[in-house]
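Colleague: Predicted coordinates and the sequence they were generated for:
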Amino acid sequence: MSQSLSSFADLLRAVEHTAVHLELRDTYDMGNETAGFDAWKQGHRLDPSDRASWWRPWLDLVQEVTAKGVLIRRARVISEPPSEYIRYEHSFTFTNVAAGEEVRWLPRGSASDIVLPDHDFWLFDGRLVQFNIFDDAGRWIRTDQTEDSTAATRCATAFEDVWERAIPHEKYSI
C-alpha cells in the first residue's frame, strides 16, 4: 500500500470525532514490508518492551490524533484458518493498540449475513469515505473518496455490524 503517509496523515488529523477502518482482505502486497515479513517467517517477533524498534510514523500519528480525543477503531474480517499474512499482521497489532487504536477481528464465517462493501475503507467522522482499491494480488491501486451520505451510511452500518460481533484483539489468538 503506497498512499503517501503525509496525505493520509492530513486526512486523519482533520478528524474531529471518529475514524473507522474496515479491512476485508486475507493478504496484501508486502511492498516495502517484505523484510519485516521475511524476518517474521524466520521467527523474529517485535518486543513489546522495545517501543523504539516499532514502526514510528504510523504510531506517532495515531497517538497524536487519539490524544485530541479522536476514537480510532479498526475491524478485520478474516478467513479461518488465517492466511500467513494475517498471522503476521496479528503478531504486531499490539503496536496499534498501544498507540491508541481499538482493533477487533471477525472470522469471515461469522460475517456471512452482514452486507459488506467490495473494498476496504476508512470512514472519517461518519461522512467522508475513503475506499482502498486493491488488485487480486493485494497490490494497492488507488483510493476513491466520497462524501455521498448514502455511501457513508452504508459503510457505517457495515462497520458497526462487524464491530458488534468482532473479537477484541486482546482476546483473539491465532
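Modeller: The structure has been received and is ready for your questions.
Colleague: When you work out contacts or count neighbours from here on, use the C-alpha atoms and nothing else.
Modeller: Noted.
Colleague: Next up, the contacts around the residue located most distally from the centre of the chain.
Modeller: Relative to the centre of the chain, the most outlying C-alpha is that of Q42, 24.4 Å out, by CA atoms, centre = their mean. By CA atoms under 8 Å, 6 or more residues apart in numbering, the contact set of Q42 is empty.
Colleague: ok, D118 - how many residues close by?
Modeller: 11 (other CA atoms under 10 Å).
Colleague: Against L22, how distant is it?
Modeller: 11 Å (CA to CA, to the nearest Å).
Colleague: correct me, but Q130 touches T143?
Modeller: Yes: under the criterion of CA atoms under 8 Å, Q130 makes contact with T143 at 6.3 Å.
Colleague: structure B:
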Amino acid sequence: MSSIPEFAELLADTNQSAVHLEMRDAYYSNPRFEAWQNGERIDWDDRPFWWRPFHQDIADAVARGVSVRRARVVSEPVTDYIRWEHYQTRANVEAGEQVRWLPRHRAWDLLLPGADLWIFDGRLMRVHHFSGAGEWISKELCDDPAVVDRHAAAFEQVWERAVPHDQYEVK
C-alpha cells in the first residue's frame, strides 16, 4: 500500500475492535516524559491540560462500540520510560482503552511480533518501526489476512496472560 492513513483516520474507519501491542522498554524522549523525569506530575483534575486529540479519538471510537485494547510487554525491573507510561496510562483508561501489562519473563514461551503494531477490526495492521534507541523510523500497513491473523493471535496470547492496568505494579 503506497499511502498510509494517519492513526485517527484508521480508527475512525474501525467498527468493532482496535488492538495495540507494544514491545519496547523505551521510546523516543518527549517533553511530557522529560517533565515527569524532572518531578512534574499531572493534575488529573485539569483535563484540558492532559487530554490530547488521541484520547478523544479513542473516546469517540469507544462511544460508537469499538473495543480498544492495549497490551505492553515490559522488562522488569522497568525502565524509567515504562514507569512514566504506567503513570500516564490513566489518560488512556479514562478515554476508554483497556490496558494490560505482561512482564517479559512471563512471555518467554510466546512467539511475539518483532515490532509494535495496531490491528483494526482484525483485518488491517499498522506496524511501527523504531530504531534501537527508540526513535521513530516508519510505519507500514499490512492487509494480508494470514499475516494479520498470526499477529492477532499473538496479541490475544499476550492479552490472556497480561495483568490489567489497575492491578499491575511497576517494579
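Modeller: Received the coordinates, thanks. Given the structure is predicted, the values throughout are model-derived calculations rather than measurements.
Colleague: Got a TM-score for the two of them?
Modeller: Superposed pair, TM-score by TM-score structural alignment, normalised by the length of structure 2: 0.94. Supporting alignment: 167 aligned residues with a CA RMSD of 1.3 Å.
Colleague: Give me the more crowded residue out of Q130 and T143 of structure 1.
Modeller: More crowded of Q130 of structure 1 and T143, by other CA under 10 Å: Q130, with 22 against 15.
Colleague: so which strand or helix has the alignment partner in structure 2 of that one?
Modeller: Correspondence of Q130 of structure 1 to structure 2, assessed by TM-score structural alignment: R126. Element membership of R126 of structure 2, judged by DSSP states H and E, is strand 124-130.
Colleague: Off-centre distance for that strand?
Modeller: Taking CA atoms, centre = their mean, to the nearest Å, one finds strand 124-130 of structure 2 lying 11 Å from the centre of the chain it belongs to.
Colleague: How are the helices of structure 2 distributed by residue range?
Modeller: Secondary structure of structure 2 (DSSP state H): helices at 7-12, 31-37, 47-50, 53-63, 80-95, 145-161.
Colleague: Kindly reformat those as a markdown table containing mean neighbour count and distance to A133 of structure 2.
Modeller: Formatted as a markdown table, the helices of structure 2 follow (neighbours: other CA atoms under 10 Å; distance: least, CA to CA, whole Å):
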| stretch | mean neighbour count | distance to A133 of structure 2 |
| --- | --- | --- |
| helix 7-12 | 15 | 23 |
| helix 31-37 | 13 | 15 |
| helix 47-50 | 11 | 26 |
| helix 53-63 | 17 | 24 |
| helix 80-95 | 17 | 12 |
| helix 145-161 | 17 | 24 |
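Colleague: what's the nearest residue to Y168 of structure 2 if we skip its chain neighbours?
Modeller: W101 (6.7 Å; CA to CA, 6 or more residues apart in numbering).
Colleague: Done for today, thanks.
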